[in-house]
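Participant: I'll drop the sequence and a predicted model, then ask my questions.
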Amino acid sequence: GRKMNVERIFDELGHFNRYQACLYFAVVFQAIACGIHYLASVFLVDTPNFVCSPPGNITDILYGNLTASSLEDILPALQIGDWWELSRCRCALRTSPRDFAYDFDGNKTVKACDGNFVFDHTEIQQSIVTEWDLVCEKEWLAKLCQPTFMLGVLIGALVFGDIADRVGRVRILMITSLGQFVFGVAVAFSGNYYFFVFLRFLLAMVSSGYLVVVFVYVTEFTGIRVRTWTSMHVHAAFAVGIMVVALTGYLVRVWWIYQIILSLCTSPFLLFCWKFPETPFYLMAKGRCKDAQTLLDAIARFNGLECRLRADELLEPEKRENGRALLEQGADELPAQTDKKLSILDLFGSWRMAGRTCTVWAIWFIGSFGYYVFSLGSVNLGGNQYINLFLAGAVELPSYLVGCYAMDRIGRKNTCAPALLLAGVACMLIIVVPSDIEALVVVLSMTGKFAIAIAFGLIYLYTCELYPTIIRSLAVGSGSMMCRVGSVVAPFCVYLADVWTFLPQLIVGILAFIIGVLTLLLPETLGKPLTTTLGEAEALGSKKKDGLEMNQCESKA
């Protein structure tokens, strides 16, 4: 029989043996940098307390009450004898004051600020906001920093994902990790705001390029038995990156030093990444048998096994032109190459598939949207912003363990739907909590993040199983587009906290709850073989075909 052959490599050489483990932890180490750069802006654009600076030299200062340290309670006097009242974006001149008193009920002349501000440097010594005065009418520039970054993420994923199929995975891993290092350090020396945003846009492109390709790389290097775990735990490295940001932000309060330190975190990776091998799947797909043979021998030697595999035996009778088809083919045999070119419309082939696709896209969207609203918004929750961000990263690590365990035990749907419903409920509860109990707000927010992370980590695999081979990569690709749309929208949602502190959480809560209910309508795919045709995929979960299986499952449960 023409069994799917390349998978045999792992049966011979181990699904996750010594060689793969070393390689895996090395590439995942660099994935920490992606988490770092995605969230670095939280402290880069931190706006401290500030007031408008009065025109002239200050001779005398009157405090409203001695305990207050807020800048707005200060009343300065100038040499010429003017008294100014300061507020954030304008200052008011008291007209003809009789005496120097704090309270004043006479006339005032209000004037807009002329671009000089006094910042409170107790918390943040220097951020890009204090450096380039991104406040008042320039405040929107500071807010544009994260959305432009996320746009770079979207474009980078498209560009690098495509190139990696042409020139190989390893070259892209090398180029993007070098890019992360170079652009990361360059951002610190950007000198003006527009150049800063441009460099961060490039940084976003290479970071997301690395993240996309590293998923493919670890999937192609590890056997089918450990694939769930290996792909899930790339996310865990991302979470470690978030924790690194919180720690560095706490220790270093000058933005450009902070940026340099963050960029240097994973620089050791550059010393050994040029030694990485190309994946066996890619070599076979390109028909480079000799290289593949050398690689297989090397893996076998390193794993202390004898290599009995011949690379040319693994090739299909007709060479598949696409390595991805091999990679995602778990079924027993390869279908004949279809002549019909499939497009995104095939995801909406029937009412049933259309409903499925909309739900899957919604899960991708809320996964990413909720993820970034919780991560970026954790600094607005009250309490210590550094601890909050650290927790937002830390709470993710157990969520992947729970998710991995649950999806293999109780099923994909039965893990995803409750997770989304839990996130929804946690967010709704935030609103009814009395605002003086900060700890409870943080706990509920972290519960939401925990639940969303479970759904987000699981959807990748669930999508693969819901669609047939012929449109599988299209389904995953379009899903991850939705997820990037979510990440572009998320920063804008976080800024709604200015309207009402918990508005972002409310929005996520309502969406997560609705989508969680929709998820209950999807078919369960645990223990089902991967489908190859649209018909088979459509039949998933229909009562006729697997009524028996359903009953068996229920009796087991």
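Facilitator: That came through fine.
Participant: C-alpha from now on. contacts and neighbour counts both.
Facilitator: Fine.
Participant: all helices of the stretch 351-500 of the chain, in order?
Facilitator: 351-377, 385-394, 396-409, 413-432, 438-466, 472-494 (DSSP state H, counting those that start in this stretch).
Participant: switch the ones you listed over to CSV; also include mean neighbour count and distance to Ala92.
Facilitator: Shown next, in CSV, are those (neighbours: other CA atoms under 10 Å; distance: least, CA to CA, whole Å):
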stretch, mean neighbour count, distance to Ala92
helix 351-377, 23, 34
helix 385-394, 22, 33
helix 396-409, 18, 48
helix 413-432, 22, 37
helix 438-466, 23, 35
helix 472-494, 21, 32
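Participant: let me have those in a markdown table, extended by distance to Thr248.
Facilitator: As requested, these are exported to a markdown table (distance: least, CA to CA, whole Å):
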| stretch | distance to Thr248 |
| --- | --- |
| helix 351-377 | 16 |
| helix 385-394 | 9 |
| helix 396-409 | 19 |
| helix 413-432 | 28 |
| helix 438-466 | 21 |
| helix 472-494 | 22 |
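Participant: which of these sits closest to Pro268?
Facilitator: Closest approach to Pro268 among these (CA to CA): helix 385-394, 22.7 Å.
Participant: just give me how far that closest one sits from the chain centre.
Facilitator: Distance of helix 385-394 from the chain centroid (CA atoms, centre = their mean, to the nearest Å) equals 15 Å.
Participant: what's the angle between it and helix 351-377?
Facilitator: 150 degrees (axes from the mean of the first three to the mean of the last three CA atoms, to 10 degrees).
Participant: could you say what helices and strands helix 385-394 packs with?
Facilitator: Under the contact criterion of 3 or more CA pairs under 8 Å, 6 or more residues apart in numbering; DSSP states H and E, helix 385-394 touches helix 227-251, helix 351-377, helix 438-466.
Participant: list the buried residues in the strand or helix carrying Glu313.
Facilitator: Glu313 is part of helix 311-314, with elements assigned from DSSP states H and E. Across helix 311-314, burial judged by 16 or more other CA atoms under 10 Å covers 311, 314.
Participant: where do the strands sit along the chain?
Facilitator: Here the chain has its strands, by DSSP state E, at 50-52, 58-63, 74-78, 84-86, 90-94, 108-112, 117-119.
Participant: got another, please set it beside the one above:
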Amino acid sequence: MMPPDPNTTLERCQYGWEFQFKDIPYPTVVTDRGWVCEYAGNVPTAQTIFFVGSLLGTLFFGWLADRFGRVPALVGSNLIACIGGVATVFTNGFWDFAFCRFLVGLSLDSGFMIMYIMVLEYVGIRHRTWVANGSLAIYFGVSSMLMPWVAIAIGDWQKFALLTSLPMLITLGVPFVIPESTRWLASKDKGDKAVKIFKRIAKVNGNKVPGHVMNNFLQSLRQPKTSDESIAALFNSRELLKTMIAAIVAYMSATMVFDGLVRLSEHLGLDFFLIFTLSSATEIPALLTLAFVLDRWGRRVLACGPIVLAGILNVAAAFLAKGVLQVVLTLVARFFVNMSLSALVQWVTEILPTPVRATGSSILHVSGFFGGMFSPFVVYAGLYWTPFPLLLFGILAFIACAMSLLLPETMGLPLPQTITEGERLIQEKSLFRRNPDPTTAVYNEESTNEKIVL
């Protein structure tokens, strides 16, 4: 059949469209509202607006968590996402839909990141790793695997939006159940409130905080701060700034590989829902593995080692024909990238001092969003040279490893409470540290103010 003449006059479809529900076996917002042909641009535009919301929301709620507390930021981010998700169902056009997706995007990362930070700030050194990674493996990993099949079972995008949005209202009960971070309270000179929370937790646990421990804590609060504890200190401190730049490059590179492998898997010939499930399934073993070995092998080994293996697998898969073997290699590579990213997230959270922990973590996650924005273009470049995406992902993996080597090891160490402690941690625990003699180290468990471990 010959193609039509290029000069043929185009006319609008007079009777609407009929869609084949083959890849997605249920109505979507695209099919319901006819966002095809001259309206096809609505889809990427809405996605872009969503990610713009993610960028702004991550920075805003990170600042809010450091300025007004972890609990208000956690509740606020989830409520905005709930409002945006529910309101999406009642939209009629494009711009009201896009605005609602912008609201949901505001809370994309903050909804769980702030809770993650609170867990790390409350849990003691010995239990920090398995609590943080084990909970993510169970709740995030399992829910991600179930999500596509729940969508198929419901068979309606509006009902699916309600199902995934309304449960966020549960966060209204957070202030009555989860206490504010005592580390944050201490950093804001609110020691009296921190003491009340300590006593409350001790009562619930059937324990009593020893008097000398409480006295040490109160004495540490009375000590004058020797450095700026505002967010500006993150940029004014040479040590913290260099460390953050290295962490951002590492996280952005690893995120491009992580996101790119998901997008690339859609072009490897398997069912979309199956690929999403298998990719999500890599979360569980990756996080559970970290929970058991991160405190044995260290952050540096488990951030660098897996990402190097992922790079090797990507380079090897680049020169294979499309098929099962290439899919297997990319899924295994994603498992290793997942492990490295999770280790890196916990690692950087442990490096950042309490006054800037939420904001610094937000900046890190925003860099990941930027990395994810570039990955579709890398995948698209594969149309011109098939091996290019996987080869570039391999190179990015090696870059992430190199940057991670510049970060200080935090295994077995308490979280730095002040900017000064954060700088000392970087100086003494980096691979290329200034002070190679461990007997002269001043940042250790005994020298910090972490006297109460919950």
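Facilitator: All right, it came through fine. Nothing here was measured: the structure is a model prediction, and the numbers come from that model.
Participant: out of the helices and strands packed on helix 385-394 of the first structure, the one nearest Ile155 of the first structure is which?
Facilitator: Ile155 of the first structure lies closest, by CA to CA, to one member of those: helix 351-377, at 16.0 Å.
Participant: taking helix 438-466 as reference, get the angle to that closest one.
Facilitator: Using the same axes, to 10 degrees: helix 351-377 of the first structure against helix 438-466 is 150 degrees.
Participant: I'd like to know which elements helix 351-377 of the first structure is packed against.
Facilitator: helix 385-394, helix 438-466, helix 472-494, helix 503-519.
Participant: those: which one's closest to Ser542 of the first structure?
Facilitator: Checking those against Ser542 of the first structure by CA to CA gives helix 438-466 as the closest, at 12.8 Å.
Participant: which strands and helices sit next to that closest one?
Facilitator: In this structure, helix 438-466 of the first structure makes packing contacts with helix 227-251, helix 351-377, helix 385-394, helix 396-409, helix 413-432, helix 472-494, judged by 3+ CA pairs under 8 Å, 6+ apart.
Participant: which among the helices and strands packed on helix 351-377 of the first structure is found nearest to Leu420 of the first structure?
Facilitator: helix 503-519 (4.8 Å).
Participant: give me the mean deviation of that closest one from the second structure.
Facilitator: By mean CA distance after the TM-score superposition for the first structure, the fitted helix 503-519 of the first structure averages 3.3 Å away from its aligned residues in the second structure.
Participant: next, the angle helix 351-377 makes with that helix.
Facilitator: Angle of helix 503-519 of the first structure versus helix 351-377, following the same axes, to 10 degrees, is 150 degrees.
Participant: mind listing what's buried in helix 503-519 of the first structure?
Facilitator: For helix 503-519 of the first structure, burial by neighbour count (16+ other CA under 10 Å) applies to 503-513, 515-516, 518-519.
Participant: one more: stretch 406-421 of the second structure?
Facilitator: Within stretch 406-421 of the second structure, the residues that qualify as buried by neighbour count (16+ other CA under 10 Å) are 406-411, 413-421.
Participant: let me know the closest of those to Gln346 of the second structure.
Facilitator: Thr410 (9.7 Å).
Participant: do I have it right that that closest one meets Trp297?
Facilitator: No: using CA atoms under 8 Å, Thr410 of the second structure makes no contact with Trp297, being 11.2 Å away.
Participant: hang on, the earlier thing: of the helices of the stretch 351-500 of the first structure, which approaches His233 of the first structure most closely?
Facilitator: With respect to His233 of the first structure, and counting by CA to CA, the nearest of the helices of the stretch 351-500 of the first structure is helix 396-409 at 7.1 Å.
Participant: and that closest one with helix 227-251, angle?
Facilitator: Using the same axes, to 10 degrees: helix 396-409 of the first structure against helix 227-251 is 170 degrees.
Participant: how far apart are helix 396-409 of the first structure and its match in the second structure?
Facilitator: Helix 396-409 of the first structure sits 2.1 Å off on average (mean CA distance after the TM-score superposition for the first structure).
Participant: and the angle from that helix to helix 413-432?
Facilitator: Going by the same axes, to 10 degrees, helix 396-409 of the first structure makes 140 degrees with helix 413-432.
Participant: who are the packing partners of helix 396-409 of the first structure?
Facilitator: With contacts defined as 3+ CA pairs under 8 Å, 6+ apart, helix 396-409 of the first structure has these neighbours: helix 227-251, helix 413-432, helix 438-466.
Participant: ok, which of these comes nearest Ala394 of the first structure?
Facilitator: Closest to Ala394 of the first structure of those is helix 227-251 (CA to CA; 6.7 Å).
Participant: which of the helices of the stretch 351-500 of the first structure sits closest to Arg324 of the first structure?
Facilitator: In terms of CA to CA, the element of those nearest to Arg324 of the first structure is helix 472-494, at 7.9 Å.
Participant: centre of the chain to that closest one, how far?
Facilitator: Helix 472-494 of the first structure sits 10 Å away from the centroid of its parent chain (CA atoms, centre = their mean).
Participant: show me what Ala286 of the second structure lines up with in the first structure.
Facilitator: Aligned counterpart of Ala286 of the second structure in the first structure: Ser399 (TM-score structural alignment).
Participant: so how far is Ala451 of the first structure from that match?
Facilitator: As judged by CA to CA, to the nearest Å, Ser399 of the first structure and Ala451 of the first structure stand 7 Å apart.
Participant: for Leu23 of the first structure, list the residues it contacts.
Facilitator: Neighbour list for Leu23 of the first structure: Phe276 [criterion: CA atoms under 8 Å, 6 or more residues apart in numbering].
Participant: alignment lookup: it to the second structure.
Facilitator: The alignment leaves Leu23 of the first structure without a partner in the second structure, by TM-score structural alignment.
Participant: also Pro280 of the first structure?
Facilitator: In the second structure, the residue equivalent to Pro280 of the first structure is Thr182, according to TM-score structural alignment.
Participant: number of nearby residues for its match?
Facilitator: 21 (other CA atoms under 10 Å).
Participant: ok, it - contacts?
Facilitator: Counting by CA under 8 Å, 6+ apart, Thr182 of the second structure has contacts 121-122, 193-194, 197-198.
Participant: how about a cut-off of 7 Å?
Facilitator: Going by CA atoms under 7 Å, 6 or more residues apart in numbering, Thr182 of the second structure touches Ala194.
Participant: and it, how far is that from Arg70 of the second structure?
Facilitator: Thr182 of the second structure sits 10 Å away from Arg70 of the second structure when distances are taken as CA to CA.
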